[in-house]
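Student: I'd like to go over a predicted model; first the sequence, then the structure.
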Amino acid sequence: MKIEAADVIKGLPTQFFSTLVRKVGKVAEAGHDIINLGQGNPDQPTPAHIVEAAQKAVADPLHHKYPPFQGRIELKEAVAEWYKNEFQVTLDPGREVAIVFGGKTGLIEVSQCLLNPGDICLVPDPGYPDYWSGVAMAGGRMSFMPLLKENQFLPDFSKIPSKELGKAKLMFLNYPNNPTATTAPLSFFENTVRFAKENNIVICHDFAYGKIGFDGQKPASFLQAEGAKEVGVEVYTLSKTYNMAGWRVGFVIGNEEVVRLINLLQDHLFVSLFGAVQMASAHALTASQDCVRELVGIYEKRRNVFFDGLRQIGWHAEPSQGSFFGWLPVPEGFTSVSLADYLLEHAHLVVAPGVGFGDHGEGYVRVGLLTTEQRLEEAVARIDALKLFR
């Protein structure tokens, strides 16, 4: 019997980074010491007090049963309290907070809830590839918004073709940005709200790195802009803020109708997260936030060590403003892929080619500051030994 894949599966974008993983695997199998800066997986453990809260909740028979379909109110209330404390944003826990299985799931579900086949979604280029996956699953089309250095890696809405703009229903944004590691001022989000109202476009802001800002600067939430909840939602995850990537806890927050649609879709897919995980997540949001400040301090020290080292060897790159990534211009004579291959082969160093994040990512590679300062110093030393900048 021949099994034929559905058209929606056939239409999924190719996973660019699966090729990178295979290349790295071959070098690792040869026994080389690899420094992997190509990933986005937090390297620190979940704080002990969150783990302890989960252990206590696991022992509670209440959580051995199905949780409420749309999530526990304790967690939704904790999200609302956290947003009020951190960003002075007021949320209705019952109507403006949807619990999702990690931020990635929320981002994909937004497209599934809002796009019909043929509808246009405005997508940043470079940007997180899973935006593409959600649009493809919904049968939508993408119109790419270039993120250029000369515009501080912010999209220029005036450059969106009018033909595309007239058919656009959804826009993805992401600051602090993956992969460019830049932040956006509140004034940009205020302009975004005006643009969305004028053009009847729903905004989905991916705020995965929302607590990771450097040099004393606190990243702005899209929801801080006046009128933001009228035009869109923000997707937040505990993965980066609390080193809870494997716990798969995220939220879609803001516009009441979009939240309702997310909950409706999930009613047909899931029975919410394991209750003990939800209660531990609520504890993470309402307990002391010292662990978050300490984590940001770790990333800032790593950023300083790495970028200072690059400057000393002649690789001139703008230090990251936020997130735990770095966005490095490719030296003359290389493409993003050829540089990544060269560093892997000759320095046993993994970086992510910028073109994997979109056509306008060409000319850059992304690094993840997800290893120790000592290993970052060693990475710089290995690059220096190749004499690429002499």
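Tutor: Done, it's in.
Student: CA atoms for contacts and neighbours, from now on please.
Tutor: Noted.
Student: ok, which stretches of the chain are strands?
Tutor: Along the chain, the stretches classed as strands by DSSP state E are 35-36, 97-100, 120-125, 141-146, 168-174, 202-206, 232-237, 250-254, 325-329, 349-350, 352-353, 364-368.
Student: what about the third one, distance to the chain center?
Tutor: It stands for strand 120-125. Remark: strand 120-125 is offset 15 Å from the chain centroid, using CA atoms, centre = their mean, to the nearest Å.
Student: The nearest residue to F172 once chain neighbours are set aside: how many residues sit nearby?
Tutor: In space, and not counting its chain neighbours, F172 is closest to C204: 5.0 Å by CA to CA, 6 or more residues apart in numbering. Neighbour count for C204, taken as other CA atoms under 10 Å: 26.
Student: ok, second structure coming up, stack it against the first:
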Amino acid sequence: MESEFYRIKRLPPYVFAEVNAMKAKARAAGEDIIDLGMGNPDLVPPQHVMDKLVATLPDPKAHRYSASKGIPGLRKALSAYYKRRFDVEINPETETIVTLGSKEGLANLAQAITAPGDVILVPNPTYPIHHFGFIIAGATIRHLPPGTQDNFMESLEQAVRHSVPKPLALVLNYPSNPTAEVVDLEFYEKVVAFARKHGIWVLSDLAYSEIYFDDVPPPSILQVDGAKDIAVEFTSLSKTYSMAGWRIGFASGNEKLISALTRVKSYLDYGAFTPIQVAATAALNGPQDYIDEVRAIYKSRRDVLVKGLEAAGWPIPSPRATMFAWAPIPEEWKEVGCMEFAKQLLTHAQVAVSPGIGFGEYGEGYVRIAIVENEQRIRQATRNIKRFMSKSQEYLEESRQHLKDREENK
């Protein structure tokens, strides 16, 4: 009997597991670890949303099975959000479905539309579910290397030209996790025209639509004429309203894709807990000043991080969106790689970050830093890193020895 199952064999060991184990061990030993690794919001949802959740709990009907597709009021609230934010009409009956966060929605859509061997185009680096959701479904992944929106179309055209069979779908994620890259509406116009020409589905992850720092808000692909012919978009309340643990998201757009996802989900779940859906409706329909406040908090944290790391001798690009900084590791550390750099940062600076290799092979040479601690803690983190950088050569030699010992023990 084989020791591993087919789909499990296609999933490599979780890259973040080693750093997470080190983090847990250090905390168990009493160390004060500043965790800038996982994108886990530390802010509290709007008070009126929490009040709505509590108010709904005593209703006996609230504790029965909910609706897999999502309660009608929440789907209508999502439609209203698209209208006021993007001026896009979404039919709440046929063009949207409530998901258990955008991650679950994308993974289940992959199961719904993918046959073994289908080719899926996925950016690299990217959030792991963007490719592993399709790998679990049996697909073949063709990665699109990193680049700006100006040269993305060239990479896309080359990938389609050299893929057999023709790609089934293209995954997009802007603002991007982990790179924080943003694109404009013209970019989506080019993608939609290309996808319609070649008969390729487009799956857009717009989870960070409201966490941006430029004057111009990130657009939706559904703003493009004809986008609904080939595109579906995933959104989430996790970051916008600091409701990550509530697991509420949406898929919206093409009716055929929404129908396929709805059918698969009808076999798998009864939807999120009804009081959570009612509270999520209050989030979308209620006052929206909370979003401005959250955006201002993340922007201020970003500035503290960037300024502090520059003072520490590790200048990094200032992200234009998301709750992450995508930071090239110091030049001298590139010989040992981002995983070793992240481990040494945890050991000697008590700061946890995510190694870029966890987001794909082209993430090597980077770490993702999440601004999910308050400004005081971020300042402490940059002071710790400054001390680390002052002994960088000593720690680098330690890493060289670790890698040498590991190689000899193979």
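Tutor: Yep, it's here. None of these values were measured; they are calculated from a predicted model.
Student: quick revisit: among the strands of the first structure, show me which one is buried the most.
Tutor: Greatest average neighbour count among the strands of the first structure goes to strand 97-100 (a mean of 28), per mean count of other CA atoms under 10 Å.
Student: May I see the buried residues of the longest helix seen in the second structure?
Tutor: The longest helix of the second structure (DSSP state H) is helix 289-311. Buried residues in helix 289-311 of the second structure, counted by 16 or more other CA atoms under 10 Å: 290-291, 294-295, 298-299, 301-302, 304-309.
Student: ditto for stretch 85-105 of the first structure
Tutor: Quick answer for stretch 85-105 of the first structure (16+ other CA under 10 Å): 89-91, 93-105.
Student: quick check, distance from that stretch to the centre of its chain.
Tutor: For stretch 85-105 of the first structure, the separation from the chain centroid amounts to 16 Å (computed by CA atoms, centre = their mean).
Student: Other residues contacting that stretch?
Tutor: 70-71, 73, 76-77, 79-80, 83-84, 106, 130, 206, 208, 220-221, 223-224, 235-239, 245, 247-256, 259-260, 262-263, 272-273 (CA atoms under 8 Å, 6 or more residues apart in numbering).
Student: same thing with stretch 215-228 of the second structure?
Tutor: Residues contacting stretch 215-228 of the second structure (CA under 8 Å, 6+ apart): 86-88, 174-175, 182-185, 188-189, 192, 204, 206, 209-210, 212, 231-233, 253-255.
Student: try stretch 378-393 of the second structure
Tutor: So stretch 378-393 of the second structure is contacted by 34, 301, 304-305, 308-309, 311-314, 345, 348-351, 371 (CA under 8 Å, 6+ apart).
Student: F324 of the first structure: what's it in contact with?
Tutor: Residues in contact with F324 of the first structure (CA under 8 Å, 6+ apart) are 181, 212, 299, 368-370.
Student: would a markdown table of the residues you listed with distance to K26 of the first structure be doable?
Tutor: Output for those, formatted as a markdown table (distance: CA to CA, whole Å):
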| residue | distance to K26 of the first structure |
| --- | --- |
| A181 | 29 |
| I212 | 33 |
| Y299 | 29 |
| G368 | 21 |
| L369 | 23 |
| L370 | 22 |
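Student: Looking at the residues you listed, spot the one nearest S320 of the first structure.
Tutor: When these are ranked by distance to S320 of the first structure (CA to CA), A181 comes first, at 5.1 Å.
Student: mean shift between the longest helix of the second structure and the first structure?
Tutor: Its aligned residues in the first structure lie a mean 0.9 Å from helix 289-311 of the second structure after superposition (mean CA distance after the TM-score superposition for the first structure).
Student: Which elements pack onto that helix?
Tutor: The elements that helix 289-311 of the second structure packs onto, with contact taken as 3 or more CA pairs under 8 Å, 6 or more residues apart in numbering; DSSP states H and E, are helix 375-390.
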